[in-house]
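**Q** Structure of the sequence below:
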Amino acid sequence: MELPEIMQQQVFAVAGDTLNPEKYAYKIKQGLLEHGYTVHAVGKELASFNDIPGDIDIIDLCINPVKGLALIRECTKPFKCIVIQPGAESEELLSYLNEKNLPYIEGCVLVGLSVYAKDKNS
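**A** Predicted coordinates for the structure are as follows:
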């Protein structure tokens, strides 16, 4: 999945500090909400992706790579793709995702919102 297709999905799970306006996770969460996406916040608001009611389309990792890897390892919910924000990647995380054959891209949802947000095409 590439960024344009990711931005056509509806339900995002953002992992990171979604309560601090200075943090990118907060900015991503707010941007997604402003564009009409369904957003669940993991890290500061929910403890796990497994705590999210219903389905997840996209997991957005905007969190320390060690914490991100731990969240992905424990995730039992199906999802379509993981977006790894700049700074949230690590060799260990990428190795795990490749080993488990989990779909991911390294990219930025904020860029996706500015160029490909669903409401941009209406």
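
**Q** Only C-alpha atoms from now on, for both contacts and neighbour counts.
**A** Fine.

**Q** May I have the residues that are in contact with the closest residue to residue 37 other than its chain neighbours?
**A** Leaving aside its sequence neighbours, residue 37 sits nearest to residue 10 (Cα to Cα, 6 or more residues apart in numbering; 5.3 Å). Counting by Cα atoms under 8 Å, 6 or more residues apart in numbering, residue 10 touches 37-38, 57.

**Q** here's the other one to compare against:
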Amino acid sequence: MKTLVIGASENTARYANRAAQSLLQHGHAIELIGLKAGQIQGYPIQTGLPTLNDVDTVTMYVGARNQAGYVDYLKDLKPRRVIFNPGAENPELAQQLKKEGIEPIEACTLVMLSIGNY
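**A** Got it, this is the predicted structure:
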């Protein structure tokens, strides 16, 4: 099962980058979407809305005002859950996802991984 990181960046100071690296260290498969193409530990940062399969979890690192373009994409991906990291909380989108049977979670991916409840 894969985790999709939305808001990925090559900048190692960004939490999305730290999360991608931590996911890899914890043995999780990842896909990355960001504003700029690049890579994290050899994994490509894709731009746009790539066709993906078997995405179990989406971890969101873009703010609510920049999430509108992802609403239909998330519904089509049908992940089991979407984690809204600090700064990415979006109650309206969370409600829409719930209606689609997708669990919205307000949490920090880095903390979840570090305490073993990812």
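
**Q** Can you calculate the TM-score here?
**A** The TM-score (TM-score structural alignment, normalised by the length of the second structure) is 0.76; 107 aligned residues with a Cα RMSD of 2.1 Å.

**Q** how about the helices in the first structure?
**A** 3-6, 24-34, 65-74, 91-99, 109-116 (DSSP state H).

**Q** Next up, the contacts around the residue nearest the centre of the first structure.
**A** The centre of the first structure sits closest to residue 60, judged by Cα atoms, centre = their mean, with a distance of 1.0 Å. Residues near residue 60 of the first structure by Cα under 8 Å, 6+ apart: 12-15, 82-85, 109.

**Q** can you rerun that using 6 Å?
**A** Shown in contact with residue 60 of the first structure (Cα atoms under 6 Å, 6 or more residues apart in numbering): 13-14, 82-83.

**Q** Out of the contacts of residue 10 of the first structure, name the ones that lie in strands.
**A** The members of the contacts of residue 10 of the first structure that map onto strands under DSSP state E are residue 38.

**Q** got the contacts of residue 10 of the first structure as CSV, with neighbour count and distance to residue 98 of the first structure columns?
**A** Converted to CSV, these look like this (neighbours: other Cα atoms under 10 Å; distance: Cα to Cα, whole Å):
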residue, neighbour count, distance to residue 98 of the first structure
37, 20, 28
38, 16, 27
57, 18, 19
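
**Q** Nearest residue to residue 16 of the first structure in space, please, no chain neighbours.
**A** Residue 16 of the first structure's closest residue in space is residue 63 (Cα to Cα, 6+ apart), at 4.5 Å.

**Q** how many neighbours does that neighbour have?
**A** The tally of other residues near residue 63 of the first structure (other Cα atoms under 10 Å) stands at 26.

**Q** Show me what it lines up with in the second structure.
**A** Counting by TM-score structural alignment, residue 63 of the first structure corresponds to residue 62 in the second structure.

**Q** quick one, what contacts the closest residue to residue 104 of the second structure other than its chain neighbours?
**A** Nearest non-adjacent residue to residue 104 of the second structure, counting by Cα to Cα, 6+ apart: residue 82, 4.9 Å away. If you count contacts by Cα under 6 Å, 6+ apart, residue 82 of the second structure has them with 57-59, 104.
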